[in-house]
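Trainee: Requesting a structural model of the entry that follows:
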Amino acid sequence: MFSNKTEFKETFLKRLEMLYGKSFSESSERDHYQTLGNMIREYVSNDWIKTNESYLAGKEKQVYYLSIEYLLGKLLRQNLINLGIEDTVQQGLHELGIDLSELEELEADAGLGNGGLGRLAACFLDSLASLNLPGHGHGIRYKHGLFEQKIVDGYQVELPEQWLRGGNVWEVRKADLAVKIPFWGKVEARTENGRLVFHHLNAETVTAVPHDMPVIGYETKTVNTLRLWNAEPSQFPFHTDILQYKRETEAISEFLYPDDTHDEGKILRLKQQYLLVSASLQSIIKTYRKQHPNMNLFHHHVCIHINDTHPVLAIPELMRILIDEEGFEWERAWHITTNTISYTNHTTLTEALEKWPIRIFQPLLPRIYMIVEEINERFCQQLWEQSPGAWERIGQLAIIADEYVKMAHLAIVGSFSVNGVAKLHTEILKTREMNQFYQLFPEKFNNKTNGIAHRRWLLKANPKLSTLISDAIGTNWATSPNDLTQLLKYQDDPSFLEQLFKIKKENKQTLADIIYSKTGTIVNTDAIFDVQVKRLHAYKRQLLNVLHIMYLYNRIKEDSSFTVVPRVFIFGAKASPGYYYAKKIIKLINTVAEKVNNDPIIGDKMKVIFLENYRVSLAEKVFPASDVSEQISTASKEASGTGNMKFMINGALTLGTLDGANIEIQELVGASNIFIYGLTAEEVLHYYQHGGYQSIEYYHHDSRIRQAVDQLVNEFFPGVHNEFEPIFDSLLEENDQYFVLKDFASYADTHKTVGETFMDQRKWQKMSLINIAHAGYFSSDRTIKEYADNIWGIKPR
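Mentor: Presented below is the predicted three-dimensional model:
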């Protein structure tokens, strides 16, 4: 049906009539989108079936990637690109008077993720399929996702993210594969045939129904599966109030990351996590059973990878199945489990390492808690045998301690591999944050620097740049991203650099049009587009960025001779609904924007833009238009970052700290092609360990800092009263935990260098090209090959 545009048009018109019972002239854009989506899904169905059959027939090892979020973005054009039919479809639709880009607008960004963690999972799925590797994703089918962000009077307002309002054309509901998940109740132990057997009684069961989405590889016949679980009421629930049970059940898959400031939210999050792992394991084992007679060699044929700590309950759940359902003794079950599970750690932030109060965990998951307790007892016994009397060490390493279950500890003890996501991050885990575990299990720890789906972030997001690259070095870079280094031969080619400049200017105009349509602000496309788009978190230091903007504003206002290279500062970020401080920063950015953008003295010298509801489809417009990539987290805090890689491959230059993957970017492009400033991770960690930093000294000794910080509370911003006192207090009263004031001078100086460099456009374009040329290393294809070879042990089919 996609072999040529004539055949496509004929099939499209027939399918439209069959689906909707109306003629083309009576049909709507929504009908066209749904028809095309159905055609694509039908087109790949044969390959989808054959892929699964080949995995079963070949009996090769498969990996199952468990993640609480998948930030997929829109799939229509990406699927067309991967299938190699984009031009045929675009031309055929055009001849029917349909614009493919307008159909794309009808597709909602899938509301299944939030930030880098979820986007990484989506990139990994793309690479697994494109590399013909046997790997599938398991997640939750959130009805509303995180939230849709609206900015009202400068404040973030959260609305339900209605991404499923028009259905999801890519999914197939498989009610026949539904499984039961038990909560609450009690566990009874009985001796049967000489062994202790456990029965979970009076449980409240929930039905998990899978919705499968095809994951289409690039120019390959491999179609893997993303299986998303939807929580639905069971037919015969053990519950006295049926309506309450129905509400509580549907809430499990309603929102990503429900607010857990209260017990109700904690229970909901724990339910989500157990539903994900229990449903996934039941499904994985059912597939395994089609190939293998018993579970004894399960770990030889299956690897289950847990993306951060959210799916860690896979460890005790697999133990439960092996012991309670398969009849294994503890030691054999533990051997199988600890050789099946691998774990990625994504943070060095202690507060981000999940832990659950026993008072919630034990009654909600009684059998699972018993198993975790036994794992902890045996682990602590092992520690005691190594170092009798080392109570403090045992307390620090225990899985259950101080009335909490510590999920990261469980993940490390119960898995065979623990990886960080950038060289620095892994070193910090080994030498500091998880040093005691590293001393115990050095063989488990390894690094896998993150990567991005370079095809989406170039081929899809930046087609003009992709065409320029392909015209220069051929098209192999799409499957061999390291071929981008061939671009280095053009670094002194004036014609090529001019084309690079022209494409960037066109992309900036596209974003400028979006900014105008969304905010009413006209921005100068000759200015530096200086961009910080990522989750709003104190350690990511959007505050440092905005304080520097306030400083520039003050200088321009006070000194008519002060010259600044024009800049458009662009922010995009969602703050977690319960994250009070982050929401204050959003208000501050918007308050500064209002002041700067409406000041006639400032004019085109500076504009500040906050892009509402930042998401993948918006990111695809932002990255190609960016000149400067703000990667300014406090050194040691950002595990890796992947936005830095998306900016890089689109030719933006990094302004950042030596943190996360910024370090590896610098290693590749050289210190002269990146703008680095601020404290190193070592210096930051030294301050945390030994003290010695007094933010008040920087406030008193740097007039730029003092003026900007005072403006937070001195009525400089009319009508906001005490709005920014919490920010003021965080910097001075609470001693500036993330070293914003310490790094201010270095940041301001480096910004000056950025401006001076930008004035030499030939030099800037050469630096930009060098970044693009080296960005192939950061393809998720490379990352996934490393996982496949060094952790999962899977091979292409």
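
Trainee: make it CA atoms for all contacts and neighbour counts henceforth
Mentor: Noted.

Trainee: Between the two ends of stretch 565-585, how far is it?
Mentor: One end of stretch 565-585 to the other measures 25 Å (C-alpha to C-alpha, to the nearest Å).

Trainee: what comes up buried for that stretch?
Mentor: For stretch 565-585, burial by neighbour count (16 or more other C-alpha atoms under 10 Å) applies to 566-577, 581-585.

Trainee: got it, and stretch 436-449?
Mentor: Buried residues in stretch 436-449, counting neighbours by 16+ other C-alpha under 10 Å, are found at 436-438, 444-449.

Trainee: Tell me which of the residues you listed fall in strands.
Mentor: Within those, residues falling in strands by DSSP state E are 445-447.

Trainee: quick one: which of those residues is nearest residue 85?
Mentor: Nearest to residue 85 among those: residue 447, at 37.1 Å, using C-alpha to C-alpha.

Trainee: Just the buried residues of stretch 565-585: which are in strands?
Mentor: 567-572.

Trainee: Could you check how far the nearest residue to residue 160 once chain neighbours are set aside is from residue 351?
Mentor: Excluding the flanking residues, the one nearest residue 160 by C-alpha to C-alpha, 6 or more residues apart in numbering is residue 147, at 5.1 Å. In this view, residue 147 and residue 351 are 23 Å apart by C-alpha to C-alpha.

Trainee: and these two? which has more neighbours close in?
Mentor: residue 147 (22 against 8; other C-alpha atoms under 10 Å).

Trainee: ok, the more buried one to residue 68 distance?
Mentor: Separation of residue 147 from residue 68 (C-alpha to C-alpha): 16 Å.

Trainee: To compare against the first, here's the next sequence to fold:
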Amino acid sequence: MSQLSLEELVDIITNKLETERGKDIKSASDQDLYYVIASIVKDVINPQWLQTQNKYKEANSKRVYYLSMEFLVGRLLESNLLNCGLLDLTTDALTELGFDPEKVYSQEHDAGLGNGGLGRLAACFLDSMASLSYPGFGCGIRYRYGLFEQRIIHGNQIELPDYWLKDPYPWETRKVEEAVKICFGGKVNMFKKNDGSLEFKYEDTDQVMAVPYDIPIVGYQNEVVNSLRLWSAERPDMEPEFLTNRSKRYYHDLDHQHSIDQISGFLYPDDSNHEGKELRLKQQYFLVSASIQCIIRSYKKTSLRSLKHLPDKVTIQINDTHPSLAVPELMRVLMDHERFGWDEAWEITRNVIAYTNHTTLSEALETWPKEMMQNLLPRIYMIIDEINERFCKGIWFDHPELREKIPQLAIIAYDQVHMARLAIVGSFSVNGVARLHTEILKKKEMKDFYTLFPSRFNNKTNGITHRRWLLQVNPKLSSLITDVIGPQWVKSPNKLIGLLRYSKDQPFLEKIEQVKNENKQVLASFIHERTGILVDDQSIFDVQIKRLHEYKRQLLNIFHVIQLYNDLKDNPNLDIIPRTFIFGAKAAPSYYLAKEIIKLINKVASLVNHDKTIQDKLKVVFLENYNVSLAEKIIPAADISEQISTASKEASGTGNMKMMMNGAITVGTLDGANIEIRDLVGDRNIFIFGLTAEEVLNYYHNGGYVARDIYNTDDRVRRILNQLNYGDFGSQDIEFKDIYYNILYHNDPYFVLKDFDAYIETHELVEQAYRDKATWLNMSVTNIAYSGKFSSDRTIQEYASEIWNLNQVL
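Mentor: Coordinates of the predicted model:
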């Protein structure tokens, strides 16, 4: 179909409108066109989907299953059109028919299947696996509601339900015939068989059906279509005798029936109370149990060999700690259903499962109350308890030097089940997601585990799919790149390095500048349409778009804005290049301080944007409901990429890679992948400031930092904090006092004040560099040229060769 002419595609669209929507062009809506185009794409990819699965079966190839609680895929129509080679033609056809292609494409709601970098990384990995012809499959949950839809009212974040499935989702295929049963609660009875082996039977369990919905993952113009399988929790059909036996549990069963809807109801329930915590644990077990049952069933269909050879044909990659229950669940299936003994089941399990760690934050290394695990998942708890006993005994006898550290290593300790520890003990690979992050894991956060299992630890620096984040979202820049170095970079992103030859070519730099200016004009129009704020498209677009967390330090950024505003109030004629600060962020509903920071950003924006005395030299824009589609609009227009996390806290980052790939210059700390960006582009093409990870960790461990000393000695800092304390940015005196007290009375836990002076100085250097257009454009091109290193294709090739032992099926 990629050989279609414009006229032929127009005819297909008009015919499908009539046959599938019962409309003609004159009466059709943008939504009608969206569903018609999606139907045309499905006609192309469905045969390729079937062909791909058959090819994998014929090759009897090893497969990787990527288990993740998040898959932030965004909108799929444009991506699928691009990968099928139909995007330009479809855009032309819609224009020919009198429709605005952007309005048609935007009819698709962002899939509410993720929140931040973890989920977007998973989506990029699926794209790369398909585009590189690797047999890779995603496994997640089909949440009916996403995290939440964010609205900003009087500066405050308000959360509304994100019912992204209110309209039919054209990309999913329900496969009820492949549903599996999940059991919660009940009792486990143990019997000794005649041969001495143990048998376990479950009674009075609460059953849930996991029904799969498959979404095609389309490779880039290679006719490979992999699958993302999303599980939906549904009520099982009850047999009459089952119902009779449970008549005394009537009210319990009513509660259970109600709870089933919640399991796949919404992403990340509030776990600040018992009910929410239990629901989250249910979700995690639901994901891994359904997925592992499906994996075992698939293996049996495609292989005649015993399950003891499962590691030769299957790797299960768990994305962070959320799917760590894959370890005991695989053990359960192998022992209770497949009749393996403990030692053989453990050998299989430990050689199938690989674990990716995404954080050094203790709050993100999940633990569950022992009693909750026992009640909700009694058999799973028994297996974890046995794993823990054997692991701790092994330390006691084989590593006497670590005996005193057993409580810090034990999977079950102080009545808590530690999921990261379970994942490390039960896997053959533990990888970090940036060089610094992996070193921190090995030398500090997981040092004792590294002592026990040094060969398991490895690094796989994150990546992004350049097809989505350059080719699709920035077509003008992509076209310009192709004009000068040819199209090979699309399939081999490392060839972007060829742009270095043009980094001082004046005609080329002028074209780069023109593309950036056009992208900024588009974003400025969008901002005005969305918010009513007029921004200067010739100003510096200074962008920070990411999840709102104290360690990501949006607070440091807005302190810089306040400092500039104070300078302009003191001297309205101050000679500065106009700046537009663009924020996009969601805060977790129960994260009070993060929501206060959002409010502060919006209050400062309201004050700055309406103050005529500063002559429009500053504008602050907070774009609500940040998601993938919004990122696609912002990133091509960014001049500055704010990557200013407290050093040692950001595992990797992927926003830094996306903006680098689109020519933005990074302002950042030596944290996460910023270090690897710096190593590639050189100190002249990035702006690095602030404490190092070693210095931060030293302060945490040894003290020596007093935030109040900076408050007392730096007039700028004192003025800003006093403005917070005295209510200068709020309608009430009490507004923002909590931020003030958190910094001064909790000793600035993320070193905002400590890095403030260096951050201000760095932005002075940014301004100087921006005034020299040739220098700035050279920096921009240099960043684009080196960005191919951060393609997720490179990351997936490293996983495939160094962890998964996976071959391409061409």
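
Trainee: Got a TM-score for the two of them?
Mentor: Superposed pair, TM-score by TM-score structural alignment, normalised by the length of the first structure: 0.99. Supporting alignment: 797 aligned residues with a C-alpha RMSD of 1.2 Å.

Trainee: quick revisit: I'd like the buried residues of stretch 436-449 of the first structure written out as TSV, with distance to residue 180 of the first structure added.
Mentor: Supplementary listing: those in TSV, determined by distance: C-alpha to C-alpha, whole Å:
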residue	distance to residue 180 of the first structure
436	39
437	35
438	37
444	33
445	35
446	36
447	37
448	35
449	37
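
Trainee: The equivalent of residue 378 of the first structure over in the second structure: helix or strand, and which one exactly?
Mentor: Using TM-score structural alignment, the partner of residue 378 of the first structure in the second structure is residue 390. Residue 390 of the second structure is part of helix 378-398 when elements are defined by DSSP states H and E.

Trainee: next helix or strand past that helix?
Mentor: Next along the chain after helix 378-398 of the second structure, taking DSSP H and E as the criterion, comes helix 406-409.

Trainee: The second structure: which residue goes with residue 504 of the first structure?
Mentor: Aligned counterpart of residue 504 of the first structure in the second structure: residue 516 (TM-score structural alignment).

Trainee: And residue 494 of the first structure, by the same measure?
Mentor: Matched by TM-score structural alignment, residue 494 of the first structure corresponds to residue 506 in the second structure.

Trainee: Tell me who's in contact with that match.
Mentor: Residue 506 of the second structure sits next to residue 774 when contact means C-alpha atoms under 8 Å, 6 or more residues apart in numbering.

Trainee: For stretch 787-797 of the second structure, grab the matching residue range in the first structure.
Mentor: Counting by TM-score structural alignment, stretch 787-797 of the second structure corresponds to residues 775-785.

Trainee: can you pull out the helices in the stretch 651-797 of the first structure?
Mentor: For the stretch 651-797 of the first structure, the helices defined by DSSP state H, counting those that start in this stretch occupy 662-669, 681-690, 695-701, 703-710, 725-731, 740-759, 761-774, 780-787.

Trainee: Can you spell out which helices and strands pack onto the last one?
Mentor: To tie it back to what came earlier, the one meant is helix 780-787 of the first structure. On a contact count with 3 or more C-alpha pairs under 8 Å, 6 or more residues apart in numbering; DSSP states H and E, helix 780-787 of the first structure meets helix 116-130.

Trainee: Once aligned, what mean separation remains between the helix or strand following the helix it packs on and the second structure?
Mentor: Per DSSP H and E, helix 116-130 of the first structure leads on to strand 135-140 as the next helix or strand towards the C-terminus. Strand 135-140 of the first structure, aligned to the second structure and superposed, deviates on average by 0.4 Å (mean C-alpha distance after the TM-score superposition for the first structure).

Trainee: Give me the contacts around strand 135-140 of the first structure.
Mentor: Identification of contacts with strand 135-140 of the first structure by C-alpha under 8 Å, 6+ apart yields 62-70, 112, 125, 128-129, 224-230, 253, 272, 276, 280.

Trainee: coming back round to it: what's the closest of the helices of the stretch 651-797 of the first structure to residue 390 of the first structure?
Mentor: helix 681-690 (23.0 Å).

Trainee: For the closest one, grab the matching residue range in the second structure.
Mentor: Using TM-score structural alignment, helix 681-690 of the first structure pairs with 693-702 in the second structure.

Trainee: follow-up on the earlier one: state the distance from the match of residue 378 of the first structure to residue 411 of the second structure.
Mentor: Residue 390 of the second structure is 11 Å from residue 411 of the second structure, by C-alpha to C-alpha.

Trainee: higher neighbour count, these two?
Mentor: Between residue 390 of the second structure and residue 411, counting by other C-alpha under 10 Å, residue 411 is the more crowded of the two (26 against 12).

Trainee: Please give me every residue in contact with the equivalent of that one over in the first structure.
Mentor: Under the alignment (TM-score structural alignment), residue 411 of the second structure pairs with residue 399 of the first structure. Residue 399 of the first structure sits next to 372, 376, 405-407, 409-410 when contact means C-alpha under 8 Å, 6+ apart.
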